[in-house]
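> Following is a predicted model, sequence given first.
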Amino acid sequence: MTAEGDEDYLTTAQVARRLRVKPETVYAYVSRGVLTSVRARGRRGSLFAVADVERLASRSVEHSGAVEETESALTLQSGDELYYRGRSVPELATTRTLESVAHLLWTGELTDQPPFPVHRASVDLARAAMAVLPPAARLTDQLRVAVAALSAADPLRFDLQPTAITTAARTLLGTLITALPGPTGSPTATPGTRLWPKLTATESSQPPRPELLDAVLVLLADHGLAVSTVAARVAASARANLYAVVSAGLGALDGQYHGAAPTLAYEFLDRAKDDPLGALSDRLRTGTPIPGFGHRIYRTHDPRAEVLFTLLGDAPIMQVVRTIATRTKSFPNSDLAIAAVMHAHHLRPDAGEALFALARIVGWTAHALEEYAAPALRFRAPGIYTGTLKPE
């Protein structure tokens, strides 16, 4: 088929811009029959009827919605380095507050920001919801029920304008940090300072180091399209409100291959404190992965782990980490670094998961803002039926 009039057709590049996808995605649409390409006489490349492109751009539930790649201006992982909107994450973690980094991810502007707000009525509601849970409930369990309760109490939760979303996210974070069991702390203190007494399991002769927690929160705020972030973006694609987006992220984060990773590394270090080589030998014998080592993206080092190890300095747990690292063919990742922080300062065994969840709310919010600006319901992937047809 050939094109009759160029004014009624778009090039591949023009289609990609109109649909807010990459050219490769346009080619995928053609291969799946979602779009039909034509040839223009005397011209190279494919053309697409404007009417077909506009029909695809305006569809919601009707189109397949399959997304092979998601464009994002938030986080870059390149050459074993990590950047938020083009800025070095290790540098941000040691020079900026979580509030400022959140503002950077949400708006693109890096400026000093006030502490996350604390509203007493919201804190009381969150604590009442948490109190319903059994004593054995983890901190992340408490965060999930608190988010659900706060959502039900917010009549404006369906306002998806960017300013409404960032205001709700700031309030949500301030409320959750304050509502977790333990001393309330000063609302003007850093998140790490407010969280320190809540996450400390036992009395310690060591002075508090809340800057470690602040660094963890910044380092874990976002990490590209991790599974929980994809879940959050899918919810946002359906135009779910921010609380529902966060709930979707928290649900995916609860998996053993994602949010539980810091706890598994903590348990491994707990065994390794007394016998590093014995703990390593046990893992090698069973053929199971060594918790807290290696990464799917990084090849030689995890920049987030290096920041935390530097901050820990000569803490005794670092000798354990070094002993194991020298006997493996891999490198310690952020999960092991968080576990090392937990052991060095006697934090609760579930503190790592809670820090992970609180930090990632910042990233989920940023991804939700991007998704709200994209065409709706674009994650409806085509399924392949593998069952049988039953006779009537």
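Sure thing, it's come through.
> from here on, contacts and neighbour counts on C-alpha atoms
Noted.
> which SS class is Thr188?
When classified by DSSP: H, G, I helix; E, B strand; the rest coil, Thr188 comes out as coil.
> whoops, I mixed them up, Ala337
Applying three-state DSSP: Ala337 is helix.
> Put this next to the first one:
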Amino acid sequence: MTDQSGAASSAAGQDGPGLRRLTTRETAERLGVKPETVYAYVSRGQLSSNRAPGGRGSTFDAREVEALARRTGRREHAAPSGEPAFPTGITLIERDAYYFRGVDATELARNHAYEEIAEWLWTGTLRPGIRFTAPADARAAARRAVAALPPHSGSTDRLRVAVVAAATTDPLRFDLSREAVLGGARSLIPTLVAALPAIGEEAPAAAEDGVPPGLARELWPKLTRRPADEASLAVLDTALGLLIDHDLAASTLAARVAASARAHPYAVVSAGLGVLEGPLHGAASGLAHRMLAEALERGGAAPVVADHLRTGRRVPGLGHRLYTGEDPRAGTLFRLLERVPEAAPALNAARDVVTTATRHMPLHANVDLALAVLSVSSGMAAEAGETVFAVARTAGWIAHALEEYGEHPLRMRPSGQYTGPRPPQPLPSADGSQSAGPDRTETSPQ
């Protein structure tokens, strides 16, 4: 691929161990200037450049660019709405589609396993057949920690505890070099899956050819008692791939803030999990699950949709602020679910919800509704979609952490707009009133 200036894309490129190279376009975005100005910096000796592979365009040392950005006082971009916007080369969302490093994310998810997409997102290199494995000590520590939780604990509770337990077994967790972070990430994700208690029959440690099962096959028995079939596994694996990243969603922003403070990758993932549990984020699929289950029980979507609207609740699984049409993740999963015979009733109920709820307003299905079809039709618990979301998004948080570690630290430190009482105020007293305090004297006007 080439960037807008003709330079070969090398966002994950290296020029020697640990030295990341940026394209002309990336350098210009980081400095907040036009590509022509980048070459002016080169001519003035403020930046050095190398010819890109193939002789098209130039590449620049990320550390040199960062140092120049600090010297020139370049500030982050602001979105048209006035909100801060941070440059990222991971995910682009535009025209009702989204892309991982410039490649259509739905195409990647349809054609590659979750681990392959994660590796692509982290390194820009596709590694067919790659499998992530959990170290024995991390797996054992995570399982012991999760087993100590109360039986009513949710899956996100278990995942948060598993992350902390896994971190304690990794003495290299404070090493923020690219290779160390990648090594930890490749072991953390399967550790999280291994830590979840099995409901069904667990996948074998390795197939007859000695190759470990993919992450979707390992996750399946943690979600349902039903035996795995290839069509359902394809839906789960595709869902994992689709959900890896979605630009700066709330949990991803939290993860980047942690990485900006140079928190280690396990702490970054913990930050993301803490935000994910909100009902407006990862837990939204559980609401859609319950709605679909009720629609199946009552024989149609109309009374269920009416109940939601009558009580002032929004209808789960519909609409997305970043898409004017159907969420591309939902469309991809719906097409795969059509190949699963057991999914037909839930899929029809989901379509009934869309038809009923959008009779007077232009809303479309989002990924939460598609996850609900998978969870309802597979006999999974309502929180299964949240589990899938959390496991999948861990790879995205790591990708953003890797990117953030290359930025200057603590850049995500906004200033508060104080709206409280203006100082000086008297010291408060124990009864809740305010007094001048023993070291102040007050005079009354004469």
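On my side now, so go ahead. The shown structure was predicted, so the numbers you read here are calculated from the model rather than taken from an experiment.
> Over in structure 2, tell me which residue corresponds to Arg20 of structure 1.
Applying TM-score structural alignment, one finds that Arg20 of structure 1 aligns to Arg30 in structure 2.
> Give me the spatial nearest neighbour of the most centrally placed residue in structure 2, chain neighbours excluded.
Nearest to the geometric centre of structure 2 sits Arg393, at 3.8 Å (C-alpha atoms, centre = their mean). Nearest residue to Arg393 of structure 2, sequence neighbours excluded (C-alpha to C-alpha, 6 or more residues apart in numbering): Ile244, at 4.4 Å.
> Go ahead and confirm that neighbour touches Glu119.
No - applying C-alpha atoms under 8 Å, one finds Ile244 of structure 2 not in contact with Glu119, separated by 10.9 Å.
> Comparing those two, which residue is more hemmed in?
Counting neighbours by other C-alpha atoms under 10 Å for Ile244 of structure 2 and for Glu119 shows that Ile244 has the greater number, 27 against 22.
> where do the strands sit along the stretch 101-250 of structure 2?
103-104 (DSSP state E, counting those that start in this stretch).
> And the residue nearest to Arg393 of structure 2, how close does it get to Pro421 of structure 2?
44 Å (C-alpha to C-alpha, to the nearest Å).
> Where does the equivalent of the residue nearest to the centre of structure 2 over in structure 1 fall, secondary structure wise?
Aligned by TM-score structural alignment, Arg393 of structure 2 pairs with Arg360 of structure 1. Assigned by DSSP states H and E, Arg360 of structure 1 falls within helix 351-372.
> mean per-residue distance, that helix to structure 2?
Superposed on structure 2, helix 351-372 of structure 1 shows a mean distance to its aligned partners of 0.5 Å (mean C-alpha distance after the TM-score superposition for structure 1).
> Could you report the neighbour count for the aligned residue in structure 1 for Gly331 of structure 2?
Counting by TM-score structural alignment, Gly331 of structure 2 lines up with Glu306 in structure 1. The burial count assigned to Glu306 of structure 1 is 16, neighbours taken as other C-alpha under 10 Å.
> What of Tyr385 of structure 1?
So Tyr385 of structure 1, with other C-alpha under 10 Å, has 6 neighbours.
> swap in the one 5 residues further on?
Lys390 of structure 1 sits with 5 neighbouring residues when counted by other C-alpha under 10 Å.
> Run a quick neighbour tally on the residue lying closest to Phe293 of structure 1 once chain neighbours are set aside.
Take Phe293 of structure 1 and drop its neighbours on the chain: the residue closest to it by C-alpha to C-alpha, 6+ apart is Pro332, 4.3 Å away. For Pro332 of structure 1, the count of nearby residues is 24 (other C-alpha under 10 Å).
> hang on, the earlier thing: for the match of Arg393 of structure 2, which residues are in contact?
Leu220, Ala221, Asp222 (C-alpha atoms under 8 Å, 6 or more residues apart in numbering).
> Include distance to Leu139 of structure 1 when you put the residues you listed into JSON lines, please.
Formatted as JSON lines, the entries for the contacts of Arg360 of structure 1 read as follows, by distance: C-alpha to C-alpha, whole Å:
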{"residue": "Leu220", "distance to Leu139 of structure 1": "17"}
{"residue": "Ala221", "distance to Leu139 of structure 1": "18"}
{"residue": "Asp222", "distance to Leu139 of structure 1": "20"}
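> Considering those residues, which is situated nearest to Ala376 of structure 1?
Asp222 (22.6 Å; C-alpha to C-alpha).
> any idea what sits nearest the closest one, other than its immediate chain neighbours?
In space, Asp222 of structure 1 is closest to Gly363, 4.6 Å off (C-alpha to C-alpha, 6+ apart).
> List the single closest residue to the counterpart of Ala340 of structure 1 in structure 2 in space, sequence neighbours excluded.
Under the alignment (TM-score structural alignment), Ala340 of structure 1 pairs with Val373 in structure 2. Closest residue to Val373 of structure 2 apart from its sequence neighbours, by C-alpha to C-alpha, 6+ apart: Ala346 at 5.3 Å.
> residues of the helix or strand harbouring the one you found that come out buried?
Here Ala346 of structure 2, judged by DSSP H and E, is contained in helix 344-357. Neighbour counts over helix 344-357 of structure 2 (16 or more other C-alpha atoms under 10 Å) mark Ala346, Leu347, Asn348, Ala349, Ala350, Asp352, Val353, Val354, Thr356, Ala357 as buried.
> Can you tell me what sits against that helix?
With C-alpha under 8 Å, 6+ apart as the criterion, helix 344-357 of structure 2 contacts 292-293, 295-296, 300-302, 305, 315, 318, 334, 337-338, 363-365, 369, 373, 376-377.
> Next, check the residues you listed against the helices and list the overlap.
Using DSSP state H, the subset of the contacts of helix 344-357 of structure 2 located in helices is Leu292, Ala293, Ala295, Leu296, Ala302, Val305, Phe334, Leu337, Leu369, Val373, Val376, Ser377.
> State the distance from the equivalent of the first one over in structure 1 to Arg327 of structure 1.
This means Leu292 of structure 2. Aligning on TM-score structural alignment places Leu292 of structure 2 opposite Leu269 in structure 1. Per C-alpha to C-alpha, Leu269 of structure 1 is found 15 Å from Arg327 of structure 1.
> Over to Glu109 of structure 1?
43 Å.
> go on, Asp80 of structure 1?
For Asp80 of structure 1, the distance to Arg327 of structure 1 - C-alpha to C-alpha - is 22 Å.
> Also Val132 of structure 1?
46 Å.
> Does the residue nearest to Phe293 of structure 1 touch Ala305 like I think?
Yes - counting by C-alpha under 8 Å, Pro332 of structure 1 touches Ala305, with 7.0 Å between them.
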